[in-house]
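S.K.: just coords:
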């Protein structure tokens, strides 16, 4: 690979599936959904927004890796 190939790979956003986000944050599935639910008392508006990978609500979801990393960093400094 050339240097430009490595640079191109560095700027491509990576999508993390829910299980990977659970592993990285140390939170359970229900805790993550509580953070995303505006009606929950645990709602965190700074938590990364989910993206629908299949293009429809109720399908597979993912999270942008850089946003998850930033959120984890913000929790460390809080």
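M.R.: Structure's in. What do you need? Being a predicted model, the structure only gives us computed values, none of them experimental.
S.K.: Going by C-alpha atoms from here, please, whenever you check contacts or count neighbours.
M.R.: Will do.
S.K.: any chance you could map the strands in this structure?
M.R.: 15-17, 51-52, 61-64 (DSSP state E).
S.K.: Mean neighbour count and distance to residue 5 added to those, as a markdown table?
M.R.: Putting the strands of the chain into a markdown table (neighbours: other C-alpha atoms under 10 Å; distance: least, C-alpha to C-alpha, whole Å) gives the following:
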| stretch | mean neighbour count | distance to residue 5 |
| --- | --- | --- |
| strand 15-17 | 18 | 19 |
| strand 51-52 | 16 | 26 |
| strand 61-64 | 19 | 21 |
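S.K.: adding another structure so you can compare the two:
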């Protein structure tokens, strides 16, 4: 639940910051998926620090979980939109 709330509140901000920092290169190359994964990984790490019930074993496990979340989100976006 914490990841969902943080994602709702912060993912757009983190994605915008990453797009500005990379000058939108990933977005214009059609691989905006990379910035979405990095934003989700940061959100997962924030959730890890906020609660003792959710633990990750380093940033790589957060990246893998973020990849799964981003793939699922892309599939849902493709179905809905």
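M.R.: Arrived safely, thanks for sending. In this text, all values refer to a predicted model and were calculated from it rather than measured experimentally.
S.K.: Just the TM-score for the two chains, thanks.
M.R.: The TM-score (TM-score structural alignment, normalised by the length of the first structure) is 0.26; 43 aligned residues with a C-alpha RMSD of 4.3 Å.
S.K.: is it possible to export the strands of the first structure to JSON lines including distance to residue 75 of the first structure?
M.R.: Shown next, in JSON lines, are these (distance: least, C-alpha to C-alpha, whole Å):
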{"stretch": "strand 15-17", "distance to residue 75 of the first structure": "19"}
{"stretch": "strand 51-52", "distance to residue 75 of the first structure": "22"}
{"stretch": "strand 61-64", "distance to residue 75 of the first structure": "17"}
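S.K.: Out of those, which is closest to residue 9 of the first structure?
M.R.: Ranking the strands of the first structure by proximity to residue 9 of the first structure (C-alpha to C-alpha) places strand 15-17 first, at 13.3 Å.
S.K.: Does that closest one pack against any helices or strands, and if so which?
M.R.: strand 61-64 (3 or more C-alpha pairs under 8 Å, 6 or more residues apart in numbering; DSSP states H and E).
S.K.: And the strand it packs on, what does it pack against?
M.R.: Here strand 61-64 of the first structure touches strand 15-17, helix 18-25, strand 51-52, going by 3+ C-alpha pairs under 8 Å, 6+ apart.
S.K.: All good on my end, thank you.
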